[in-house]
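>>> Quick one: sequence plus predicted model below, questions after.
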Amino acid sequence: MQVKETLNEGLKRAYSITIPAAELEAKVDEKLKEAQPEVEMKGFRKGKVPMALMKKQFGPKVMGEAMQEAVDGAMAKHFEESGDRPSMQPEVKMVNDEWKEGDDIEVEMSYEALPEIKQPDLKKIKLEKLVVKPADEEVEEALKSLAETAQNFEDRKKGSKAKEGDQIVFDFAGSVDGELFEGGTAEDYPLVLGSNSFIPGFEEQLIGAKAGDELDVKVTFPKEYGAENLAGKDAVFACKVKAVKAPAAAEINDDLAKQYGAEDLADLKKQIGERLEAEYAGASRAVMKRALLDALDAASDFELPPSLLDAEAGQIAHQLWHEDNPDVQGHEHPEIETTDEHKKLAARRVKLGLLLAEMGQKAEVKVTDAEMSQAIMNQARQYPGQEREFFEFVQQNPQMQQQLRAPLFEDKVVDYAFELADVSEKEVSKEELEKALEALDKE
């Protein structure tokens, strides 16, 4: 194999690779000999097919495989010896398009090499960790919110008319063409008016009803209704209202705490405090992560691969365009041009992406199988009833795996940097933390 450098400008590289015909022929013979013991052919016992006949029968297919392996091997050897790491998949093309058996293989390979990246001294980076301690008032406010969520209903004053949001307790019997239908009858059924639990038009007719009222509710089942015998049919529900109840917040006591899985009210307050602390810690981490990335950006300077910059700028422009045009789906839209602002943001992202990847590699940061499985499960919960299908899809899709693995890897590298950086804590109010968090979106 002969490798000749034809371009070396900045990060751009190009090479001419020649693989001698004899080397390729030897690889074909080797592959045929490996397969010979398992080959069966009419007129010959298994493993006894002559090599000449095998070459005639299988030579073209094996030649194609041998050519691909030879080129892949030549590339791998080049990268091992040169130490280059391509920023993207190298471009490879045959030079002698009219190649025939017995000719040398001549290919051209071009790529952009990753730059040499010098990692900043993390110990010299100063960071400030904002700490917020939940106030008693915040815990009480969260308790009040939980009480409202765990809504109860209390009887309204006798003779009160039902309003939207009220709960009525009633009996009903539904019929179509005068005949009761299966599943259309119930007693003491609790219904919150405005919940849209029943078919369209049903609940509205019960607004204004009082305890003791008897009335007919007339509705039409939707044409796409699940039961074919009812779809599109007119129906009458004979209703008897037994009670009208107004929504009322649950009492804040041990019983409320037990509804949320706590032992008692004190335990629930403790859990709320811990949850608030976790929320504040997450927001504080986001602020400190931005400060870390800003410091790394300022402390690093190396050449960036043009192809990565162009790809990233194009992706940013495309994403922002769709955010401004949410009604446009897919890619049927005018060509989107990248601006200087897109390129500036792309340069930061590419630089930090390469730097974090280098830091993670040197620190031997790994994303474990357990962490990946947890990430896949978290994502799968967004598709109720299809979790298994989503899990299998990810397992068969390397690109999707990389999309899930990348943020996990980045977070672990950031945590590694936090451990080495000079971090000081500063106690702040909830409002100050929120202000710092809002500032991230404005930058």
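Done, it's in.

>>> hey, let's count contacts and neighbours off CA atoms from now on
Noted.

>>> Can you give me the buried ones in stretch 198-215?
By 16 or more other C-alpha atoms under 10 Å, the buried positions in stretch 198-215 come out as 202-203, 206-207, 209-211, 214-215.

>>> Determine which two of those residues are furthest apart.
Longest distance between any two of those is 17.5 Å, between 202 and 211; criterion C-alpha to C-alpha.

>>> How far does stretch 339-354 sit from its chain's centre?
22 Å (C-alpha atoms, centre = their mean, to the nearest Å).

>>> If you could redo that for stretch 90-106, that was the one I meant.
42 Å.

>>> do the same with stretch 355-371
So, by C-alpha atoms, centre = their mean, the centroid of stretch 355-371 is 19 Å from its chain's centroid.

>>> put this beside the first:
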Amino acid sequence: MQVTETLNEGLKRGYEITVTAAELDAKVTEKLTEAQPEIEMKGFRKGKVPMALLRKQFGQRLLGEAMQETIDGAMNEHFESSGDRPAMQPQVNMVDGENWKEGDDVKVTMSYEALPEIPEVDFSDVELERMVVKADDAAIDEALASLAETVSDWKKRRKGTKAKEGDQVVMDFVGKVDGEAFDGGSAEDYPLVLGSNSFIPGFEDQLIGEAKEGEEMDVNVTFPEEYGAANLAGKAAVFTCTIKAVNEPVAAEINDELAQKFGSDDLAALKGQVAERLEAEYAGASRAVLKRKLLDVLDGKVSFDLPPSLVEAEANQIAHQLWHEDNPEVHDHNHGNIETTEEHTKLAERRVRLGLLLAEIGRKAEVEVTDAEMTQAIMNQARQYPGQERQFFEFIQQNQQMQQQLRAPIFEDKVVDHVVEQAKVTEKEVSKDDLQTAVEALDDE
């Protein structure tokens, strides 16, 4: 077997690998010899089938396996000896494959872009500032008020007042299609919150600004084509509604009783829990700001060649994502080619550079994502599919690409933590508004 270099330009590499016919034949013989003791064939005892007959029966199939294994072995040996790490899957092509026949040498070309040598970075001179926000009384009171709204009571509006969005309408109704009442289309004393979208599209809209206590009104709607009941799908219906009450929402009082509804002993305990939650949210936002500052510093500290294929792939992904953000009505990918701009390429270069740097830092520091961390990440994602958690788990287990998508951000955050531990970090107490401004600035960059 012979490996000849054909290209060495920047990060681009090219090689020609030649596997002789004799090497392939020896590999096939080796495989047949290994399998011979277990093979049974009519007219021969187990393990006694002649080699010539085995070669005739299985040689052609084993030749392909031998060819693949030999080439894979040559590639692995090359990467081990050269120390190269390909940026993407190497391109391997058989030379004159259409004319190749058994007994010929095999020649393949291999090309790839090598990952660059990434310089060591001294983190001791990295200076960062962590924004710290304490949960003040105003923020706690605001959060408590929001909690109180989630357990709001209802207060009857003055008779004659028209219902508003967010109000609760208590009513009797009878639904008819073609003048005939249908099963499930009637109810008494039904409490409907306007704007909840719990009824057929268009139903609640006709009550908003019109429904008044003591009045009767008709609501005209059309069942959706995909409605669950086939006898109603796509049909026009009239609901005769008798409005018995119009109620406005009234937030619950902020007291010990409210606290107990949320599992706290009293209001003081609830305030403590709210403060902890708020400060955890502030800490998360502060970490995002700190991480961006760190990445900016690291981006300015290193410079190395970037694999063009990685930059191109990242630029295309950025352009594609931004195009969909500008065209939210398009949900598929049948939109033709999206041209990348200089801005896309510049951002892609930053992402690739930082991605390679963080990956190298993590590799040298032996940063790993644990099974427990992966399980937690999968569970967090699975919550987005209520009732289908098990199917989601099975999907992730069978999909290496999805596993990598979940693992990558965890790995990156662990590497960032590793770097922050070695940097000089000072804390600065700021207001919630200052932190919010810093977070909003992240989206503008």
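That came through fine. What you see is a predicted model; the values in this text were computed from it and never measured.

>>> does residue 155 of structure 2 sit in a helix or strand, and which one?
Under the criterion of DSSP states H and E, residue 155 of structure 2 resides in strand 153-156.

>>> which residue lines up with residue 434 of structure 2 in structure 1?
In structure 1, residue 434 of structure 2 lines up with residue 432, judged by TM-score structural alignment.

>>> and the equivalent of residue 103 of structure 2 over in structure 1, what is it in contact with?
Using TM-score structural alignment, the equivalent of residue 103 of structure 2 in structure 1 is residue 102. Contacts of residue 102 of structure 1 were listed using C-alpha atoms under 8 Å, 6 or more residues apart in numbering, and they are 21-22, 25.

>>> could you check the distance from residue 102 of structure 1 over to residue 68 of structure 1?
16 Å (C-alpha to C-alpha, to the nearest Å).

>>> What of residue 318 of structure 1?
As judged by C-alpha to C-alpha, residue 318 of structure 1 and residue 68 of structure 1 stand 36 Å apart.

>>> who has more neighbours, these two?
Shown here are residue 318 of structure 1 and residue 68; by other C-alpha atoms under 10 Å, residue 318 has more neighbours (17 against 12).

>>> what's around the closest residue to the more buried one other than its chain neighbours, how many residues?
Residue nearest to residue 318 of structure 1 in three dimensions, not counting chain neighbours: residue 336, with 6.6 Å by C-alpha to C-alpha, 6 or more residues apart in numbering. By the criterion of other C-alpha under 10 Å, residue 336 of structure 1 has 12 neighbours.

>>> Next: residue 249 of structure 2.
Residues near residue 249 of structure 2, counting by other C-alpha under 10 Å: 17.

>>> Isn't residue 188 of structure 1 up against residue 169?
Yes - counting by C-alpha atoms under 8 Å, residue 169 is a contact partner of residue 188 of structure 1 at 5.4 Å.

>>> which residues are common contacts for the two?
With C-alpha under 8 Å, 6+ apart, residue 188 of structure 1 and residue 169 have common neighbours residue 242.

>>> Of those two, give the one with the bigger neighbour count.
With neighbours defined as other C-alpha under 10 Å, residue 188 of structure 1 and residue 169 compare such that residue 169 has more, 17 against 14.

>>> where exactly do the helices run in the stretch 101-250 of structure 1?
Using DSSP state H, counting those that start in this stretch, the helices of the stretch 101-250 of structure 1 run over residues 136-149.

>>> the strands in it, which residues?
Taking DSSP state E, counting those that start in this stretch as the criterion, the stretch 101-250 of structure 1 carries its strands at 105-112, 126-131, 152-155, 167-176, 179-192, 214-220, 234-248.

>>> Tabulate those (JSON lines), appending distance to residue 305 of structure 1.
As requested, those are arranged in JSON lines below (distance: least, C-alpha to C-alpha, whole Å):
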{"stretch": "strand 105-112", "distance to residue 305 of structure 1": "6"}
{"stretch": "strand 126-131", "distance to residue 305 of structure 1": "29"}
{"stretch": "strand 152-155", "distance to residue 305 of structure 1": "62"}
{"stretch": "strand 167-176", "distance to residue 305 of structure 1": "64"}
{"stretch": "strand 179-192", "distance to residue 305 of structure 1": "61"}
{"stretch": "strand 214-220", "distance to residue 305 of structure 1": "64"}
{"stretch": "strand 234-248", "distance to residue 305 of structure 1": "62"}
